[in-house]
Structure formats: structure tokens, C-alpha cells
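Novice: Sequence and computational prediction follow.
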Amino acid sequence: MQDITVISMIFTTILALACLFLILSPLFKWDTYIQVSSKGKDINATKEALLTTLNEIEFEFKMDKISHADYKHLKKQYETEVASIMKEEEELMITNIDRELKDEVEKEIEAQMKTYKNKKGEGK
């Protein structure tokens, strides 16, 4: 009988904590922490959303749902945003390539230094 009471108390505590979390979670800005950890994924999702929007704008223009002036304005706006995102992606890629290249060069230098030290040690 006492086991059931302990189990029900544990279950009630877990349920109360879950409810408290769900009530208080909107008060915290979790998205800022998530964006920092998934910046690359965020950029790709944003770029895809912008490209989809560009396609939709073009479709709506061809269907005569928006005016030519609006089409030009919106197209220029979204193309500018896509271009800046692509530039940011390129900078991230170059940074990653530079790090990889630097790591590779450092490994080669270490290997050459070990070879040199071994040869120098044999000559004595």
C-alpha cells in the first residue's frame, strides 16, 4: 500500500514540474540559444524560404495578382536578402576551409619535424 503512495507522489511531482515548465517556458527566450547552436542550419532554412518566396512572387506576377511595380520591388528586396545570405554562407565555408587547410599544414609540419628529429638523432 505504501509503494502505491510513493509512486503516486513521484508521478504527481513529475506532472507538476512538467506543468510548471510548460507555463514558464514562454517567458524565456529559448530561440536565442537555439539559433547560436544551429547557425548553419538556420541560414539554409532562411535561404530556402526566401527562394521559395521569390518563386511565389514570380508566379503571382505571371498570374496578374500583383502589379509590375510591386513585383520589381519585392523581387529586388528578396534577391538582396538571398545574396547577403549566400555571401555569409561563402564566408563560413571559406573560414571552415581555411581551418581545415591550416590543420592539415600543421600536421604536415609536425610530421616533418618528427622525421627531422629522428634523422638528427641517428646522425649523432
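Specialist: Nice, thanks for sending it over.

Novice: hey, let's count contacts and neighbours off CA atoms from now on
Specialist: Fine.

Novice: Would you mind listing the buried residues in the helix or strand where Asp42 lies?
Specialist: Using DSSP states H and E, the element containing Asp42 is helix 39-62. Under the neighbour-count criterion of 16 or more other C-alpha atoms under 10 Å, helix 39-62 has Ile43, Lys47, Leu50, Leu51, Leu54, Ile57, Glu58, Phe61 buried.

Novice: and here's the other structure:
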Amino acid sequence: MQDISIISMVFTAAMALTCLFLILSPLFKWDTYLNANVNTQDLASTKEALLTTLNEIEFEYKMDKISHADYKVLKKQYETEVASIMKEEEQMIDKNIDEDLMAEVEKEIEAQMQSYKNKKGEGK
């Protein structure tokens, strides 16, 4: 009889925790954090794949497996895609730098305000 009550308590606790998680999970922005990390990794892997493809195209052209016209078209296409990914990565880096810079500026302003308040208090 005790085995059944222990099992039922464990099962009830597991169900309660699951329900609690499902109710509270929309309040947290987990997906935003996860998507940001996935997006950065996605860009890096896509860029790497495109650069590998560019190398393969150049190799095939040098081995006379593709024509000069096809080589030019494919090279231009993949270079454009790599350039857009690099530009997007640069914008992401710039955004992070701007946020860090703003945090540093805010700290300096707070320090100046605190020193001004301390000087104003000493003058009285």
C-alpha cells in the first residue's frame, strides 16, 4: 500500500512541476536568447559552407570541369552571398560594441553624478 502512495506522490509532483513549467514558460523569453545563439552559429556555418563551395568551384574550373562562363556566374553568386553574411556579422558585432559602449558611458555618468553630489554636500 505504501508503494502505491509513494509512486502516486512522485507522479503527482512530476505532473505539478510540468504544469508549472508550461504555465510560466511564456513569461520568460527563452526563445529570444536561444535564437540569437543559433543565428550566430548558423551564420558562421553557412559562411564556412559557402567558402568551401567557392574553393570547390575554383578547383573544378582549374581542372577544366566547368566552363569559364559558368565559373564567373557561380563565383559571383557565392561571393555575393558570403559578402552579405559578412556584412550581417559585422552589424551584429557593431550592435554589441554599441551596447557595451553605452553601458560604459552610463557608468561614467553615474560616477560623475555621485562625485557632484558629494562635492555639493561638502560645500554646505
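Specialist: Great, that's in hand. Please read these numbers as outputs of a predicted model, since none were measured by experiment.

Novice: that older thread, any chance of the buried residues of helix 39-62 of the first structure in CSV with distance to Glu90 of the first structure as columns?
Specialist: Formatted as CSV, these follow (distance: C-alpha to C-alpha, whole Å):
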residue, distance to Glu90 of the first structure
Ile43, 11
Lys47, 13
Leu50, 17
Leu51, 17
Leu54, 21
Ile57, 26
Glu58, 26
Phe61, 31
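
Novice: Specify the angle between the host helix or strand of Ile85 of the first structure and helix 39-62 in degrees.
Specialist: Secondary structure from DSSP H and E places Ile85 of the first structure in helix 68-123. Interaxial angle, helix 68-123 of the first structure versus helix 39-62 (axes from the mean of the first three to the mean of the last three C-alpha atoms, to 10 degrees): 150 degrees.

Novice: what packs against helix 68-123 of the first structure?
Specialist: helix 39-62 (3 or more C-alpha pairs under 8 Å, 6 or more residues apart in numbering; DSSP states H and E).

Novice: how big is the offset of the helix it packs on relative to the second structure?
Specialist: Here the mean offset of helix 39-62 of the first structure against the second structure after fitting is 0.7 Å, by mean C-alpha distance after the TM-score superposition for the first structure.

Novice: Would you mind measuring from Lys76 of the first structure to Thr46 of the first structure?
Specialist: The spacing between Lys76 of the first structure and Thr46 of the first structure, counted by C-alpha to C-alpha, to the nearest Å, is 17 Å.

Novice: circling back: ok now the helix holding Asp42 of the first structure, how far from the chain's centre?
Specialist: Centroid displacement of helix 39-62 of the first structure relative to its chain, using C-alpha atoms, centre = their mean, to the nearest Å, is 17 Å.

Novice: Where in the second structure does it fall?
Specialist: Aligning helix 39-62 of the first structure against the second structure (TM-score structural alignment) gives residues 39-62.

Novice: which outside residues touch that stretch?
Specialist: Stretch 39-62 of the second structure is contacted from outside by 66-68, 71, 74-75, 78-79, 81-82, 85-86, 89, using C-alpha atoms under 8 Å, 6 or more residues apart in numbering.

Novice: now do 7 Å
Specialist: Ile66, Ser67, Tyr71, Lys75, Tyr78, Val82, Ile85 (C-alpha atoms under 7 Å, 6 or more residues apart in numbering).
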